[in-house]
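Chemist: pasting the sequence and the predicted model now:
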Amino acid sequence: MKKIIIGSRGSLLALWQANHIAQRLRDECDLEVEIKIVKTKGDKILDTPLAKIGGKGLFTKELEELLLSGEIDLAVHSLKDVPVEFPEGLSLVAITRRADVRDCFVSEKYPNLEKLPLGARVGTTSLRRTMQIKMIRPDLDTQSLRGNVQTRLQRLKDGDFDAIILALAGIKRLGIEGELKYAKPLEIQEMIPAMGQGALGIECRSDSEFWEILSGLNDEETRIFCESEREFVRCLEGGCQVPIGVHASLNTHQKLSLIAKVGLPDGSEVLSEEMEGEIENHLQIAQSLAQRMIDRGAKELLQRAEKMAFI
């Protein structure tokens, strides 16, 4: 029996994801699997907002170094954390069927965003979430909240925040819905997710002996949706830490629908666009939507957003 080594971050959620893929490889491919835990830069620096740390691949760089050196055979990532460009010799071999893509409002005292008192403190790591929260409630005090899901929930319970925003997929994967006093999913139209949110990305060397086996983990519909979202971000030259929301889905006419928001973290200026087309043209749709936004000043807006993040 062949042995394959998975690289993973060490949080409970990351390990759930790695173990999920490990079990599929054991069951479907008859492989022996080992999981190697790796600390990334994004895991080590917890006292600084992600946007201020700078650079790409905050949660992937160390794993990619181990892939290139041959110490691990694949890395399992939350796809929303994966940059759109890869180091030479590495690529995504599979994108798994994605879970619920929505963000989730979580609070100990308040049932939803609308019921928060004036000036309430909302914790989030994301400029994308901050932008869209401010569009709904400009009065709210959005503050940086780093750490794994358990750390964030503990800070909420300790009273550091009136509410926090988490990815619903992570809450469901950890099976902690029943432990939360108030947890209200935010509908996609009011809080557009990050590119690839809810999906897992499997990264490996382009010449990997396991490439064919790993490609069997791919979910074709999810791949098309996530490729569309990632292509849109690539065209805007945006990274994982900029205020871009983008989501692809099939509409009632079985056409690909792509919606996006780009703006400033304080929600004072936001561009919104949507486009639909035949699913086989998913990359062209993403490129056209991005160009429409670029024509409206999206790149300049993102440059200003990046400067705001460093104030």
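Modeler: That came in fine, so what should we check first?
Chemist: only C-alpha atoms from now on, for both contacts and neighbour counts.
Modeler: Fine.
Chemist: all strands for the stretch 101-250 of the chain, in order.
Modeler: Ranges of strands in the stretch 101-250 of the chain, per DSSP state E, counting those that start in this stretch, are 103-107, 121-124, 141-144, 163-167, 182-185, 200-205, 244-250.
Chemist: compile these into CSV and extend it with columns for mean neighbour count and distance to Leu25.
Modeler: Converted to CSV, these look like this (neighbours: other Cα atoms under 10 Å; distance: least, Cα to Cα, whole Å):
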stretch, mean neighbour count, distance to Leu25
strand 103-107, 24, 29
strand 121-124, 22, 34
strand 141-144, 19, 37
strand 163-167, 24, 26
strand 182-185, 18, 32
strand 200-205, 26, 12
strand 244-250, 24, 28
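Chemist: next, the one to line up against it:
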Amino acid sequence: MIRIATRRSPLAKWQANHVSQLLRDREPGLEVRLHELVTRGDKILEVPLADVGGKGLFVKEIEDALLNRDAEVAVHSMKDLPAVLAPGLVLAAVPQREDPRDALCSPRWKTLAALPKGARVGTSSLRRSAQLKALRPDLQMEMVRGNVETRLRKASEGLDAVVLAYAGLRRLGLAEHATYVFPPEEMLPAVAQGALALEARADDAPTLARLAALEDPDTRVRIEAERGFLARIEGGCQVPIAGHATLAGGKVTIRALVASLDGARVIRGERTGAYAEARAMGESLADELLSRGADQILRETEGKAPGLAAPKRG
């Protein structure tokens, strides 16, 4: 039997069930159970993640289940996974990635260009907020947390639009709510957005062997470049950071940025190289951006209020 540790949100359970099906497709008759947990990040919904510790809030309880041997596998949204894993755990497999782009959901206005001046846009992401402000300084950004369905509802209950990961909408069968999908050239995705992380104990050889069959080599190369950038830049949810890698012609290209909270300063860079150099390229690109002023943005941004207004009530 394999036990999969997962959060209880509809999207998290979809992801865990997807991995369960992949395992059972390869090993018919295998018993797979979900070990559902509520993380600290799931409990704190009224404030931005940046105020309470960032993305690691969604993984600690899940990783503890592995370390305590209450589960053999943890399934995460890769973008929630900190750059450094808990001791004793490994990123055992990276399945094929879903579309990593961001999506605008606006039943009335449909596109970013169509939003009226001063439109209220909901997001929980400083990365999205900063890039939206760079594109449209007039927009009013408001913090929106909760599961995908809750955030979609906000677009019809007072806000003019919300911005979500297109991957989550597709996985939940809600892609029709995406009225505009941002090209990466316009809004660079989060590091590892759309990818799943299958985590396991480093000493659990049978589980590692099972999960290895679910590995997608192309996705792993892209993730290595993006997470190399993240690890070197030492950023999290508290700083607007983006990184997106693509493959073409036997080469990997990573594009990345670091932005100020208000989107007034955006430092961008790009590197291309061999697959084997993916992680080193991400690290090197981080060093370049830091040398060009990203280090100053990071110093100024860390510890500051995230700049997302709390949603208005009534």
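Modeler: Here it is on my side, so go on. This is a predicted model, so every value here is computed, not measured.
Chemist: export the strands of the stretch 101-250 of structure 1 to CSV and tack on distance to Lys261 of structure 1?
Modeler: Formatted as CSV, those follow (distance: least, Cα to Cα, whole Å):
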stretch, distance to Lys261 of structure 1
strand 103-107, 15
strand 121-124, 18
strand 141-144, 19
strand 163-167, 18
strand 182-185, 19
strand 200-205, 23
strand 244-250, 5
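Chemist: out of these, which gets nearest to Pro87 of structure 1?
Modeler: Closest to Pro87 of structure 1 of those is strand 200-205 (Cα to Cα; 9.8 Å).
Chemist: in structure 2, which residue range corresponds to the closest one?
Modeler: Aligned by TM-score structural alignment, strand 200-205 of structure 1 falls on residues 196-201 of structure 2.
Chemist: ok, stretch 10-28 of structure 1 next?
Modeler: The aligned range for stretch 10-28 of structure 1 is 8-26, by TM-score structural alignment.
Chemist: contacting residues around the matching stretch?
Modeler: Residues outside stretch 8-26 of structure 2 that contact it (Cα atoms under 8 Å, 6 or more residues apart in numbering): 4-7, 30-32, 34, 36-38, 75-77, 147-148, 168, 171-172, 196, 210-211, 214.
Chemist: what about the corresponding residue of structure 1 for Leu298 of structure 2, which SS state?
Modeler: Matched to structure 1 by TM-score structural alignment, Leu298 of structure 2 sits across from Leu302. What DSSP: H, G, I helix; E, B strand; the rest coil gives for Leu302 of structure 1 is helix.
Chemist: got the contact list for Ala86 of structure 2?
Modeler: So Ala86 of structure 2 contacts Glu63 (Cα under 8 Å, 6+ apart).
Chemist: okay, and it sits in which element?
Modeler: Assigned by DSSP states H and E, Ala86 of structure 2 belongs to neither a helix nor a strand.
Chemist: right, and the helix or strand after the longest helix seen in structure 1?
Modeler: Assignment by DSSP state H gives helix 12-29 as the longest helix of structure 1. Downstream of helix 12-29 of structure 1, the first helix or strand assigned by DSSP H and E is strand 32-37.
Chemist: list the buried residues for that following strand?
Modeler: For strand 32-37 of structure 1, the neighbour count (16 or more other Cα atoms under 10 Å) marks Val33, Glu34, Ile35, Lys36, Ile37 as buried.
Chemist: so which of those residues is the closest to Lys109 of structure 1?
Modeler: Of all those, Lys109 of structure 1 sits closest to Ile37, with 35.9 Å by Cα to Cα.
Chemist: and the alignment partner in structure 2 of that closest one, what is it in contact with?
Modeler: By TM-score structural alignment, Ile37 of structure 1 lines up with Glu36 in structure 2. Each residue near Glu36 of structure 2 by Cα under 8 Å, 6+ apart is listed here: Ala5, Thr6, Arg7, Arg8.
Chemist: likewise Ile133 of structure 1?
Modeler: Leu140, Met191, Gly267.
Chemist: distance check, Ala309 of structure 1 against Gln197 of structure 1.
Modeler: 22 Å (Cα to Cα, to the nearest Å).
Chemist: between those two, point out the one with more neighbours.
Modeler: Between Ala309 of structure 1 and Gln197, counting by other Cα atoms under 10 Å, Gln197 is the more crowded of the two (26 against 18).
Chemist: remind me which helix or strand the residue nearest to Glu34 of structure 1 when sequence neighbours are not counted belongs to.
Modeler: Leaving aside its sequence neighbours, Glu34 of structure 1 sits nearest to Ile5 (Cα to Cα, 6 or more residues apart in numbering; 4.8 Å). Ile5 of structure 1 belongs to strand 3-8 when assigned by DSSP H and E.
Chemist: about what we covered before: ok, which of the strands of the stretch 101-250 of structure 1 comes nearest Leu46 of structure 1?
Modeler: strand 141-144 (10.0 Å).
Chemist: average offset between the closest one and structure 2?
Modeler: In this overlay with structure 2, the average offset of strand 141-144 of structure 1 from its partner residues is 0.7 Å by mean Cα distance after the TM-score superposition for structure 1.
Chemist: which residues are in contact with that strand?
Modeler: Counting contacts by Cα under 8 Å, 6+ apart, the residues outside strand 141-144 of structure 1 that touch it are Thr48, Pro49, Gly119, Ala120, Arg121, Val122, Gly123, Thr124, Thr125, Ser126, Thr130.
Chemist: my read: the third one touches Lys134, true?
Modeler: Put plainly, it is Gly119 of structure 1. No - shown here, Gly119 of structure 1 and Lys134 do not form a contact pair, counting by Cα atoms under 8 Å, at 11.2 Å.
Chemist: the more surrounded of these two?
Modeler: Lys134 (18 against 13).
Chemist: residue contacts, the more buried one?
Modeler: By Cα under 8 Å, 6+ apart, the neighbours of Lys134 of structure 1 are Leu140, Pro265, Asp266, Gly267, Ser268.
Chemist: right, I'll call it a day here.
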